[in-house]
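Asker: below: sequence and its predicted model.
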Amino acid sequence: KQFYQEKIEKLKRGDELQAGVIKLVKVYIAMKRKLSVGDKMAGRHGNKGVIAKIVPEEDMPFLPDGTPVEIVLNPLGVPSRMNIGQLLETHLGWAGKVLGLHFSSPVFDGAREEQIKDLLRQADARLREQGLPPMVNVMGKTILYDGLTGEPFDEPVTVGYIYMMKLLHLVDDKIHARAIGPYSLITQQPLGGKAQFGGQRFGEMEVWALEAYGAAYTLQELLTAKSDDVAGRSRIYEGIVNGNYDFEPGVPESFSVLMRELQGLCLDVELLTGKEE
């Protein structure tokens, strides 16, 4: 009991102050942030993504009755992740809006395909009864019109109502730049992350992209002088200062680490330079 009492007392007291600090004042400020390009949003089906573009309302695609859509999602995000729930939610949302109903669709006992189709039929019939133009068909699609030209798009588009949530990954908090900063002691590569004042990771897929473009010199620079070629880092700096732009890359430190690993496995591996051949 005494042990837990001490813990509770510690929580009540708050932070343990550093030596020499008499009083610590913390001020928390709440901010309102408008959505901007690069902010992250997500639906209820793991369908997360970043905002690619924000356009004026009059430039958004619009329905046959002139109503502009509020958000456009990339259809390529559906087949690869196989989260079809987002489409069903879109259809149910449309039917619920037209019919004035709220639906509860539990995870393992949600609305069936036929039920959704039936509700879309009812929604279509309701609009016709009210003398309004029919918009979304039984498949949950409608013809959208380009907000810039006013021309209809070639194919019908799925339209409806969904929940979209703003995530905490805001671009204003993520923006980061680095010149010269800390390096990892083992690999000699720049550290990762904004908190460590690290570099931007250039991963496998990014390397493949530059290979596909044939950008050999850019790739060479990224994988040597801008990363873990210790000697090359110094040489390129000296060259820039002296106005000499002939750069010869050295051996990346990560290759040396790999060799040490193999030698640790009792494999006799040595690097032969061009001169030794």
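Answerer: Perfect, thanks for sending it. What you see is a predicted model; the values in this text were computed from it and never measured. Numbering: from 1, shown residues only.
Asker: CA atoms for contacts and neighbours, from now on please.
Answerer: Fine.
Asker: which stretches of the chain form strands?
Answerer: In the chain, the strands defined using DSSP state E lie at 40-42, 48-50, 141-142, 157-158, 165-166.
Asker: of all those, which one is nearest residue 9?
Answerer: The minimum distance between residue 9 and the strands of the chain falls on strand 165-166, with 37.2 Å, by CA to CA.
Asker: and that closest one, how far out from the chain's middle?
Answerer: Averaging C-alpha positions (CA atoms, centre = their mean, to the nearest Å) puts strand 165-166 13 Å from its chain's average.
Asker: so which elements touch it?
Answerer: When contacts are defined as 3 or more CA pairs under 8 Å, 6 or more residues apart in numbering; DSSP states H and E, strand 165-166 packs onto strand 40-42.
Asker: helices or strands up against the strand it packs on?
Answerer: Strand 40-42 packs on strand 48-50, strand 165-166, going by 3+ CA pairs under 8 Å, 6+ apart.
Asker: give the buried residues for stretch 233-243.
Answerer: Buried residues in stretch 233-243, counted by 16 or more other CA atoms under 10 Å: 233, 235, 236.
Asker: thinking again about what came up before, can I get the helices and strands packed on strand 40-42 in TSV with distance to residue 124?
Answerer: Conversion of the helices and strands packed on strand 40-42 to TSV gives the following (distance: least, CA to CA, whole Å):
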stretch	distance to residue 124
strand 48-50	30
strand 165-166	29
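Asker: if you compare those, which one is most tucked away?
Answerer: strand 48-50 (a mean of 16; mean count of other CA atoms under 10 Å).
Asker: which residues are contacting it?
Answerer: Contacts to strand 48-50, defined as CA atoms under 8 Å, 6 or more residues apart in numbering, come from residues 37, 38, 39, 40, 41, 42.
Asker: another structure for you, compare them:
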Amino acid sequence: PWFDDDDKNGQVQKLFAEYKNTINEIENDLRTEKHKLMIGDELPPGIVQLAKVYVAQKRKLKVGDKMAGRHGNKGVIAKIVPVEDMPFLPDGTPVDIVLNPLGVPSRMNLGQIFETTLGWAGRVLDKYYATPVFDGASYDEILEELNQAGLPTTGKMKLYDGQTGEEFAQEVSLGYIYMMKLSHMVDDKIHARSIGPYSLITQQPLGGKAQFGGQRFGEMEVWALEAYGAAHTLQEILTYKSDDVQGRTKVYETIVKGDNLPEPGRPESFNVLVKELQGLGLDIKVD
């Protein structure tokens, strides 16, 4: 016995029993994991051994690659310019990356702006900040850090155009943030199609790179071409390049012969709609 008190001895014995049970569970888990490693994964039938080869590629950032900060502020690279053409600070330091301010208001992720400003103060003061979720730095605390660093409390500074050397009209928010490269790279996504597979039902091109499909032209894209006045371009997108079965077969011949394009026919998707309505018992005839 450990103590004269029976209750205390009982508690000690209970602790020992729990300890032994825990040790046994851990040892069982270890044996199971070891066994899994010894026998390996279950292979498909007819395969005795399987070798997997992973090929690593080194890819530098390029236009079209995707990057993101820590606040859901993702986006693709629109332009890469020589460092001497980047906007620069009054002391001549060029900026590394320029973000569009229109990406902030509608998404309401102001954390990226706070991170930018606090990062600037941290850089000057040589300090690191921990800002946990729901317990981050307040606006006043960030202002205090900016004051200590001797930086403008607006978090903004005058920048100069790297190409002309002229001062920008407005001050610009600047600072230091984490930016990460995402796995969505333009080399994997680039895709083009002239002709290819069509859906059996709608007779429209399939979607996606894997199916060698076409680009979806939705309502908003239609409005854009309508607003631009590109009526004939829009017509060929919605007919010859999509589900006008008769039209698209004649187009090649007319182009080769140098004739005018045939009048667009009826899109197959409209025929599908008519058949669906007839299936509901509506007697629809198209003149």
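Answerer: Sure, I can see it. It should be emphasised that the depicted structure is a prediction, and the values quoted were computed from it without experimental measurement.
Asker: one step back: could I get the contacts of strand 48-50 of the first structure as a markdown table with neighbour count and distance to residue 74 of the first structure?
Answerer: What follows is those, written out as a markdown table (neighbours: other CA atoms under 10 Å; distance: CA to CA, whole Å):
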| residue | neighbour count | distance to residue 74 of the first structure |
| --- | --- | --- |
| 37 | 13 | 15 |
| 38 | 17 | 15 |
| 39 | 20 | 16 |
| 40 | 19 | 14 |
| 41 | 18 | 13 |
| 42 | 15 | 13 |
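Asker: just flag the most distant two among those residues.
Answerer: Farthest apart among these by CA to CA are 37 and 42. That separation is 14.4 Å.
Asker: state the distance from the residue nearest the centre of the second structure to residue 116 of the second structure.
Answerer: Among the residues of the second structure, the one closest to the centroid is residue 74, at 6.0 Å (CA atoms, centre = their mean). Note on residue 74 of the second structure: its distance to residue 116 of the second structure, by CA to CA, to the nearest Å, is 15 Å.
Asker: quick one: the helices in the stretch 51-200 of the second structure?
Answerer: Counting by DSSP state H, counting those that start in this stretch, the stretch 51-200 of the second structure has helices at residues 111-125, 139-149, 186-189.
Asker: tell me the counterpart residues of the first one in the first structure, please.
Answerer: Meaning helix 111-125 of the second structure. Residue correspondence for helix 111-125 of the second structure in the first structure, counting by TM-score structural alignment: residues 85-99.
Asker: average offset of the matching stretch relative to the second structure?
Answerer: Compared with the second structure after fitting, stretch 85-99 of the first structure has a mean deviation of 0.7 Å; criterion: mean CA distance after the TM-score superposition for the first structure.
Asker: quick check: which of the strands of the first structure is nearest to residue 63 of the first structure?
Answerer: Of all these, it is strand 141-142 that lies closest to residue 63 of the first structure, at 7.6 Å by CA to CA.
Asker: give me the contact list for the closest one.
Answerer: 63, 135, 136, 156, 157, 158, 159.
Asker: residue 231 of the second structure and residue 225 touch, don't they?
Answerer: Yes. Residue 231 of the second structure lies in contact with residue 225 (CA atoms under 8 Å); the separation is 7.1 Å.
Asker: so residue 17 of the second structure belongs to a helix, correct?
Answerer: Yes. Remark: residue 17 of the second structure belongs to a helix, assigned using DSSP: H, G, I helix; E, B strand; the rest coil.
Asker: nearest spatial neighbour of residue 255 of the second structure, chain-adjacent residues omitted?
Answerer: Spatially, and ignoring its direct neighbours in sequence, residue 255 of the second structure is nearest to residue 261 (7.4 Å; CA to CA, 6 or more residues apart in numbering).
Asker: I'd assumed residue 249 was in contact with the one you found.
Answerer: No. Counting by CA under 8 Å, residue 261 of the second structure does not reach residue 249; the two are 11.3 Å apart.
Asker: what's the match of helix 111-125 of the second structure in contact with?
Answerer: Contacts of stretch 85-99 of the first structure (CA under 8 Å, 6+ apart): 43-45, 47, 101-103, 116, 119-120, 122-123, 126-127, 140, 158-162.
Asker: what residues sit buried inside it?
Answerer: 85-96, 99.
Asker: in a markdown table, list those along with distance to residue 148 of the first structure.
Answerer: Compiled in a markdown table, the buried residues of stretch 85-99 of the first structure are given as follows (distance: CA to CA, whole Å):
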| residue | distance to residue 148 of the first structure |
| --- | --- |
| 85 | 31 |
| 86 | 27 |
| 87 | 26 |
| 88 | 29 |
| 89 | 28 |
| 90 | 25 |
| 91 | 26 |
| 92 | 29 |
| 93 | 27 |
| 94 | 25 |
| 95 | 28 |
| 96 | 30 |
| 99 | 31 |
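Asker: nearest to residue 194 of the first structure, out of the residues you listed: which one, please.
Answerer: The closest of those, once distances to residue 194 of the first structure are taken by CA to CA, is residue 86, at 33.2 Å.
Asker: and stretch 57-67 of the first structure, which stretch of the second structure?
Answerer: Under the alignment (TM-score structural alignment), stretch 57-67 of the first structure falls on residues 83-93 in the second structure.
Asker: how long is that stretch end to end?
Answerer: Using CA to CA, one end of stretch 83-93 of the second structure lies 10 Å from the other.
Asker: which residues touch it?
Answerer: By CA under 8 Å, 6+ apart, stretch 83-93 of the second structure touches 94, 95, 96, 157, 158, 159, 160, 161, 162, 163.
Asker: and the gap between the fourth one and residue 261 of the second structure?
Answerer: Residue 157 of the second structure sits at a distance of 58 Å from residue 261 of the second structure (criterion: CA to CA).
Asker: do the same with residue 46 of the second structure
Answerer: Taken as CA to CA, the span from residue 46 of the second structure to residue 261 of the second structure is 56 Å.
Asker: quick one, what contacts residue 160 of the second structure?
Answerer: Counting by CA under 8 Å, 6+ apart, residue 160 of the second structure has contacts 87, 88, 89, 90, 166, 167, 168.
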